[in-house]
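# Below is the sequence, then the predicted model.
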Amino acid sequence: MQKKTQVYLISFIILVLTLAHYLTPPDKPLLHDIYRRLYYVPIILAAFTFGLKGALISSVTVSIVFIPHVFHRWGHIHLQTMDALFEILLYNIVAWVSGALVESERKQRARLKEAQEELIQANKFKVLGELASGMAHEIRNPLGSIQGSLEILKEDYKEGDKKTEFLNILFKEIKRLNRVVTDFLSYARPTQPALVDCDINQLIAESVSIIKPEADKKQVVLKTQFHSQFPQIQADPSQLKQAFLNLLLNSLQALEKPGEISITSETSNGWINVEIKDTGPGISTENLPKVFTPFFTTKKEGVGLGLGIVERIVQNHKGKISVESQSGQGTVFTIKLPQKA
């Protein structure tokens, strides 16, 4: 709304100055000089509001409406005409310079803001990492003792005994707690990727083969479509495989009935794109912006760190990840990774 108001203001200033030019007699050169100088106001205002494109549109508009006045009123006075034409040239030069400076300043400000956010995030993860280490130690030690004690107790009961069933539940919960601690450590203290040349299609294929047995149980079809003659990529194979597995498991868990998960890879403008698409229930518009937020989950199981870990891995590989989804229409995750230079 504010930009729309600025458009009206800039247009109004140009219109008023142009009418002043056409309505002021030519024998009052001082007034015409003032009007000509005032044309710089809407041009610079457009530069500050809309950048280079807005400034040039404004200067070209001023030039178009001013040129007829130059030749109609001063065409017979060579010096006056040349002076006005030079002023028109200056309008466009000022527009280009001011617009370029504004855009440069905006880019610098955006880079500075991004750097500040990265620094704040790094400090947060440093504190979180220290907390995670202490927490993991304090939780895993008693869990190990509990598991050892349960294994001893289990020896006193035969398979099929009612108490053995309860012991198995305890073992399952201990395993789940260990997984939660592992996920928390992976998120809070991510290791820097050990970059090597690797075939991303092979990593995807290996990830698909790992989840295939579980997919077959749920009657979920896994489809792959790989780009032929794919360029190699500098990446950490184990970390990327973890990212692909997390996304595939996320899609698999989202499918409450038989469905399909498709994985495609392609290259585009120096990027390697990997798309994982499912036919699940999708994500609501309200929850979509939160999917990568740590500890956010809509599932009964899990702690909501899987997608956060994927995002961290992709970012550590100088890549990008995005998600598109609509309720009832499935979800698409897209990973973009830079090709090997």
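Good, I have the coordinates. Numbers count the residues shown, from 1 in each chain.

# use CA for all of it now, contacts and neighbours both
OK.

# how far out from the middle of the chain is the strand or helix carrying Arg111?
According to DSSP states H and E, Arg111 maps onto helix 78-154. Mean-position distance between helix 78-154 and its chain equals 11 Å (Cα atoms, centre = their mean, to the nearest Å).

# and what of stretch 184-204?
19 Å.

# And it, what's buried?
184-190, 193, 198, 200-201, 203-204 (16 or more other Cα atoms under 10 Å).

# What's the end-to-end length of it?
Start to finish, the residues bounding stretch 184-204 are 24 Å apart (Cα to Cα, to the nearest Å).

# Now tell me what touches that stretch from outside.
125-126, 128-129, 132-133, 136, 226, 230-237, 239-241, 244, 265, 305, 308-309, 312-313, 316-317 (Cα atoms under 8 Å, 6 or more residues apart in numbering).

# one more structure, for comparison:
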Amino acid sequence: MEQVQFKPISRIKTFLLIVLLTVLFLFNSGADLVYESCAFSLLVGYHFFTDLRFSGDQIRSAGLMLPHLAVYLSLCTLVVWVTTEDAESAYWVIYLLPIAVAAANLSLKATLATCSVATLLFASLVPHRLYSDPTARREELPELMVFALTFFLVGVLIQSFSEQHRRQLEVEVQLNEKLHRQKTEQEESLARLEKAEETLRRRERLAALGEMAAGIAHEIRNPLGVVTSSVQLLESRLPDLKDNQRRLLQIILEEIGRMNRLIGDFLRFSRPAQPHLVETDLAAFLRDRLDQIAPMAAEAGVEIRQELPGQPVPVWIDGELMQQAFLNLLLNALEASEKGDSLLVGLDLRNDQAVTAIRDSGGGIAAEDLPLIFNPFFTTKEGGTGLGLANAHRIIESHNGQLTVAANPDRGTTFTVKLPLQPPDQE
């Protein structure tokens, strides 16, 4: 703001000084020129040191504006004094410099006070004969009054322009701040809308998947049961089967089992998760889940580390559903890890939420796959159904919680589960 109004005023004052200094050297000579040059040099040096080095805001914020004007007025008075002879000084216009400074940086009252001081200082330097001689007084006083009126007129005009400019800039600053706030709010609204749309799309996919699973489950499971019984019966009635024949029968049974597991995943999606909420110590719940996977972790050579609080962390969850969700996340982390990796499970409290972080140091998930990781049927595992993480996401959302995933800065992936601490409303 200061830079816009400071530069033009600086140019005006610099131009005035150059013009006056030129007039001084053109029309003066002798000993008077030495004194006048010294006075002008002091004024010019102070002008360049202050106006070109410091802005009005800097001087004002340092509390030095009034001393600055006092020095300016004193130096101007010195110039007028050394150039005053039988008549008033022809360099009265030099007082417009401190008046311009006051008008550009201070209020109207302070500007009028500066004009008054400049007028009094100039009047005190007018030769006394102009006041005592009636003829001179009649001729010179109107001219002196014009000088004084010029001081006030210039000061008021500059102050009015500067005040208008300051107000306009303040309005622009407020408008820019308002636009910035609106832009931020719009970006936040768009982010919430995108999140809501993604949630809606995921729920639509789950609803369609549930309908499909309910329709095909009974149609497939019964024939599979017949095929399984037939294979087992065939194996029992033909004891002389060759090894390769017996192996083929085992492959049939394994594939039937895999199809049964896939159908089971479908059926879990077809049944909406309606959790029966019970107050549960989440810290103890997580310890039990870690005990469940401890043998598998030891066999895989993965170290399990836990950062769980010693005191209870009560949350309202359906133990059976939440066990399914957490085991899915833990087993997924184990499968992503290799021998020598570690699996860290931490729990802390943030903003009325219990926040569980499951962090592995495995190979991680590709950045382009992270937004798709909770979509049904999306999987990067060979033989995977792509329903495990989607099911865990649905279960946690049914508890009014959140499940998110992020790549670690160094290596691996972190799944974060946020569950509310407050009990559900009793209606």
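Arrived safely. Since this is a predicted model, take the numbers as computed values, not measurements.

# one step back: report all helices and strands that the helix holding Arg111 of structure 1 contacts.
Judged by 3 or more Cα pairs under 8 Å, 6 or more residues apart in numbering; DSSP states H and E, helix 78-154 of structure 1 is in contact with helix 40-74, helix 162-188.

# in which helix or strand would I find Asn253 of structure 1?
Actually, residue 253 of structure 1 is Gln. It isn't Asn. Per DSSP H and E: helix 237-254 holds Gln253 of structure 1.

# quick revisit: sort out which of the contacts of stretch 184-204 of structure 1 are buried, if you could.
125, 128-129, 132, 136, 226, 231-237, 239-241, 244, 265, 305, 308-309, 312-313, 316-317.

# returning to that earlier point: would you check the span in structure 2 matched by the helix holding Gln253 of structure 1?
Mapped onto structure 2 using TM-score structural alignment, helix 237-254 of structure 1 covers residues 319-336.

# Go through that stretch and flag the buried ones.
319, 321-323, 325-330, 333-334, 336.

# Mean per-residue distance, that stretch versus structure 1.
For stretch 319-336 of structure 2, the mean deviation from structure 1 after alignment is 1.6 Å (mean Cα distance after the TM-score superposition for structure 1).

# Check what contacts that stretch and list those residues.
By Cα under 8 Å, 6+ apart, stretch 319-336 of structure 2 touches 275, 277-278, 280, 289, 293, 297, 302, 343, 358-360, 362-364, 388-389, 391-393, 395-396, 415.

# and what of stretch 221-228 of structure 1?
Outside stretch 221-228 of structure 1, the residues that reach it (Cα under 8 Å, 6+ apart) are 201, 208, 212, 215, 258-267.

# Ok, stretch 361-379 of structure 2 next?
Against stretch 361-379 of structure 2 from outside (Cα under 8 Å, 6+ apart): 202, 205-206, 333, 336-338, 341-343, 385-387, 389-390, 393, 405-408, 411-413.

# Which part of structure 1 matches the host helix or strand of Leu69 of structure 2?
Leu69 of structure 2 belongs to helix 65-82 when assigned by DSSP H and E. Aligned using TM-score structural alignment, helix 65-82 of structure 2 spans no residues in structure 1.

# what separates the helix or strand hosting Phe147 of structure 2 from the chain centre, distance-wise?
Using DSSP H and E, the element containing Phe147 of structure 2 is helix 134-237. Mean-position distance between helix 134-237 of structure 2 and its chain equals 11 Å (Cα atoms, centre = their mean).

# Also stretch 218-231 of structure 1?
With Cα atoms, centre = their mean, you get 24 Å for stretch 218-231 of structure 1.

# same thing with stretch 35-54 of structure 1?
33 Å.

# Which part of structure 2 matches it?
Using TM-score structural alignment, stretch 35-54 of structure 1 pairs with nothing in structure 2.

# Can you list the neighbours in contact with that stretch?
For stretch 35-54 of structure 1, contacts defined as Cα under 8 Å, 6+ apart pick out 3, 6, 10-11, 13-14, 17, 20-21, 55-56, 58-59, 62, 87, 91, 94-96, 98-100, 102-103.

# Next, the buried residues of that stretch.
35-36, 39-40, 42-52, 54.

# Out of those residues, which comes closest to Thr81 of structure 1?
Of all these, Thr81 of structure 1 sits closest to Arg36, with 12.9 Å by Cα to Cα.

# where's the closest one, which helix or strand?
helix 29-38.

# Could you count how many residues lie near Ser41 of structure 2?
15 (other Cα atoms under 10 Å).
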